[in-house]
Each structure stands twice: as C-alpha cells, then as structure tokens.
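K.L.:
Below are the sequence and a predicted model for it; my questions follow.
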Amino acid sequence: MNTAPARLLATLPLGTRVVVRYRIDDAVHGATDALGEIVARQTDTCTVRTRSAGDVVIALADVTAAKTVPPPPAPRRG
C-alpha cells in the first residue's frame, strides 16, 4: 500500500471531490479509478459517490493514488 494517498483520503473532509486509483481483482486491468465525492469513511475504507457507479467502497489498502479535483464544470447552455 502506498500510504500517502491512503492518509490523504483518511484526512480529507466528507464532501471533498477526489479521483482515486485502486487495485481490483481483474487479471486484465488490475486497477480502476473512482471520481466523485467522499461520502463516508471507516478506519480501513473510504466511500466515493460517483455518477456512473453510485457509491464505491474502496479499501484504503488497495489505494495506489489519490488527489483532490475541482468541481465539475457547469452544464452547457443549449
């Protein structure tokens, strides 16, 4: 585990928008990303609410990278 990203996720306030790269059990891909807001946190997990997948529970031990990101752009006017 890379402890710096896990430490970051453990200290950010709920509601912070982040992108998190974490390991998955998939022989082809091995890792995936979650982009969204931190909505819950336990001692060993973090939950990120994404647009496409809903709430994603991520084990902090599986996190390989994480950073805060700016809010999504405003919707385009038609």
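P.N.:
Yes, it's here. Just so you know, these numbers come straight off a predicted model, no measurement behind them. Residues are numbered from 1 along each chain as shown.

K.L.:
switch to C-alpha atoms for all contacts and neighbour counts from now on
P.N.:
Fine.

K.L.:
All the strands of the chain, residue numbers only.
P.N.:
17-23, 31-41, 45-50, 54-59, 63-68 (DSSP state E).

K.L.:
Neighbours of Lys67, how many?
P.N.:
Per other CA atoms under 10 Å, the neighbour tally for Lys67 reads 13.

K.L.:
next, the one to line up against it:
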Amino acid sequence: MNLVGPQVRKIRELQKLTQEALVTRCHILKWNISRSTLAKIESQVRRVTDEEVARLAQVLEVGISELYQR
C-alpha cells in the first residue's frame, strides 16, 4: 500500500495524460518504469520509495507535498 497512488492518478488525469504518456515522460527523464508498475502504484498495490515519490513529483511537475494531499 502507498499514500500517493490516488493523487498520482488524479493529477495525471487532470493533466489529461494516459498512463502510457506518463510512462513516456518517465523514460525521457531516465526512469525505466512500466505502465503496469504505474498502474500498481496508482491502485495502491505497490509500495513506493521516497526516490520514486520524488520522481513522480518531477515528472508530473508538482511539489512532493501535492502527492500526499487527499
């Protein structure tokens, strides 16, 4: 379980990004993540490291604290 998954999904959808588009952004920033892994993060099935939270914030262009808002 993780706390940021639902907020990652919300922000991604607000930015009108598909999971594939977000994964492509991650790859551009040299983060090799699959769409399946992103789906597991958003669904709170997979744990997320602090480094991954920072990377998600970077790729979504938001502050880290925004990923913890409910």
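P.N.:
Cool, got the structure. Note that the structure is a prediction, hence the values are computed from the model and not measured.

K.L.:
Got a TM-score for the two of them?
P.N.:
TM-score of the superposed chains, computed with TM-score structural alignment, normalised by the length of structure 2, equals 0.28; 37 aligned residues with a CA RMSD of 4.5 Å.

K.L.:
a markdown table for the strands of structure 1, including distance to Arg7 of structure 1?
P.N.:
What follows is the strands of structure 1, written out as a markdown table (distance: least, CA to CA, whole Å):
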| stretch | distance to Arg7 of structure 1 |
| --- | --- |
| strand 17-23 | 12 |
| strand 31-41 | 12 |
| strand 45-50 | 11 |
| strand 54-59 | 12 |
| strand 63-68 | 10 |
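
K.L.:
closest one to Pro5 of structure 1 among these?
P.N.:
strand 63-68 (5.1 Å; CA to CA).

K.L.:
What residues sit buried inside that closest one?
P.N.:
Within strand 63-68 of structure 1, the residues scored as buried using 16 or more other CA atoms under 10 Å are Val63, Thr64, Ala65, Ala66, Thr68.
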